[in-house]
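J.: the sequence isn't on hand, but the structure is:
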């Protein structure tokens, strides 16, 4: 059995450093690189692509809402047409940088609020999926397991990867717990490891309210800005092997 362990990286910009990108790259198999709207900047994008190629990782674009101050985690009402344009703009920029360094973009994973909005909104998801398909139909679309985004990707003719989260908690409807609520992010390594192994071995996860949710785990996300991210990634890699 094979499973992908992915991480959101390249989130530094200007004078600000976020996360421990090179350390995380030692333990994951694919990376989702911020494209400048919610985090990152052109130089950080280019450097992160270079590092990912050196570590032989699959490289994905991580497009977000235009909200640098809110790190792309605040809901902004956008039209499907706006979603199409902002996704294609960001993915295209990273795609060009990857090509310029002699590699190929592997996948696309929307970020933060855009990801969570698309999980529930089929019209928004279809616009995102079409933006990806029109750029390159060989790109894999990452979406929350069982969400409208994975449904839309399949409808569009894309390969989709159902994503689960190692360090986030879930609601009874299968969505992620809002970061505005307590216990939305997991930092305890034992708890993270237990959740991941249930996901992988049983295709299940416990909601914060106690219900058992059925999921499909094609790729597991760890957040690069989690304070325990590197330790969690190392433990998960060892355990999954």
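T.: Cool, got the structure. Bear in mind that the values here come from a model prediction, so they are computed numbers and not experimental data.

J.: hey, let's count contacts and neighbours off CA atoms from now on
T.: Will do.

J.: quick one: the strands in this structure?
T.: Secondary structure of the chain (DSSP state E): strands located at 4-9, 30-34, 58-62, 107-108, 140-144, 159-165, 204-206, 212-214, 219-223.

J.: so which of those strands gets nearest residue 232?
T.: strand 219-223 (8.0 Å; C-alpha to C-alpha).

J.: tell me what angle that closest one forms with strand 30-34.
T.: Per axes from the mean of the first three to the mean of the last three C-alpha atoms, to 10 degrees, the angle that strand 219-223 makes with strand 30-34 is 50 degrees.

J.: okay, pairing it with this:
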């Protein structure tokens, strides 16, 4: 199981995250593509860091909403969402070509991610961007979505378009009894205790999750999202990387 992290989200003189410090401990870097955050300079710097540490690069497209950090849903047609995602993949892809990187997957950001998981037509619009770009690429893009128990419709749609899915869990987010993330507006939705985070990742590595109400659910994941916003969170990511290395041998 791999660790992924949202990165490259600084822009202009505004800094978010400690990308250089967390990069050595992760496997996959979800790099913002300039719409919810980032700019060409920060995208390029993040790509270079990923290449140096042999970290897999993913496009992290969002709604065009820097002031809301991409966490607000913005109405679009299906065709507009497909173009929105393809445009951002293309921007990151071009910069990767300058610095020897390769975009290998797509993980939507924020509200676009949540909307994708709540509305199948939005998932299909994003899937179309990935599927329609793949014939022109030497490396086929994969699409990262939330691991949950009722993904069969999405799996079938992806198989029809010949797109491989990556299933994501979260290290520091509480899950409800349906295996979905507890909304951030609810108390206890985000874990801050390092031991609780380590426990959750250990569970996910074994294909299960303990919900906020104490139930145990089966949940198979390929990758777990972590954060590197400060020194404390980076220390947790470093420990998680060690924990997984010990488990996986």
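T.: That came through, no problem. Computed from a prediction, not measured in an experiment: that's the story for all the values here.

J.: could you get me the TM-score between them?
T.: Remark: TM-score between the superposed chains equals 0.93 [TM-score structural alignment, normalised by the length of structure 1]; 238 aligned residues with a C-alpha RMSD of 1.7 Å.

J.: pick the most buried one from the strands of structure 1.
T.: Greatest average neighbour count among these goes to strand 30-34 (a mean of 29), per mean count of other C-alpha atoms under 10 Å.

J.: which bit of structure 2 covers that strand?
T.: Mapping strand 30-34 of structure 1 onto structure 2 (TM-score structural alignment) gives residues 28-32.

J.: give me the mean distance between the matching stretch and structure 1.
T.: Compared with structure 1 after fitting, stretch 28-32 of structure 2 deviates on average by 0.5 Å (mean C-alpha distance after the TM-score superposition for structure 1).

J.: just the helices in structure 1 please.
T.: 21-24, 42-54, 80-100, 112-120, 122-135, 148-156, 189-202, 229-240 (DSSP state H).

J.: need these in CSV (columns: mean neighbour count).
T.: Formatted as CSV, those follow (neighbours: other C-alpha atoms under 10 Å):
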stretch, mean neighbour count
helix 21-24, 19
helix 42-54, 19
helix 80-100, 19
helix 112-120, 21
helix 122-135, 22
helix 148-156, 22
helix 189-202, 17
helix 229-240, 18
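
J.: select, out of the ones you listed, the one closest to residue 11 of structure 1.
T.: helix 42-54 (7.8 Å).

J.: tell me the contacts of the residue nearest to the spatial centre of structure 2?
T.: Nearest to the geometric centre of structure 2 sits residue 107, at 4.6 Å (C-alpha atoms, centre = their mean). Taking C-alpha atoms under 8 Å, 6 or more residues apart in numbering as the contact definition, residue 107 of structure 2 lies against 30, 58, 59, 60, 61, 113, 143, 144, 145.

J.: the third one -> structure 1?
T.: The equivalent of residue 59 of structure 2 in structure 1 is residue 61 (alignment by TM-score structural alignment).

J.: and if you look at residue 178 of structure 2?
T.: Residue pairing (TM-score structural alignment): residue 178 of structure 2 is matched to residue 173 of structure 1.

J.: wait, residue 224 of structure 2 touches residue 172, no?
T.: No: applying C-alpha atoms under 8 Å as the test, residue 224 of structure 2 and residue 172 come out as separate, 9.6 Å apart.

J.: picking that back up, what's the distance between the nearest residue to the match of residue 178 of structure 2 once chain neighbours are set aside and residue 219 of structure 1?
T.: Spatial nearest neighbour of residue 173 of structure 1, excluding adjacent residues (C-alpha to C-alpha, 6 or more residues apart in numbering): residue 213 at 7.9 Å. Distance of residue 213 of structure 1 to residue 219 of structure 1, computed by C-alpha to C-alpha, to the nearest Å: 17 Å.

J.: and the nearest residue to residue 172 of structure 2 once chain neighbours are set aside, how many neighbours does it have?
T.: By the measure of C-alpha to C-alpha, 6+ apart, the closest residue to residue 172 of structure 2 outside its immediate chain neighbours is residue 191, 4.7 Å from it. When neighbours are counted by other C-alpha atoms under 10 Å, residue 191 of structure 2 registers 14.
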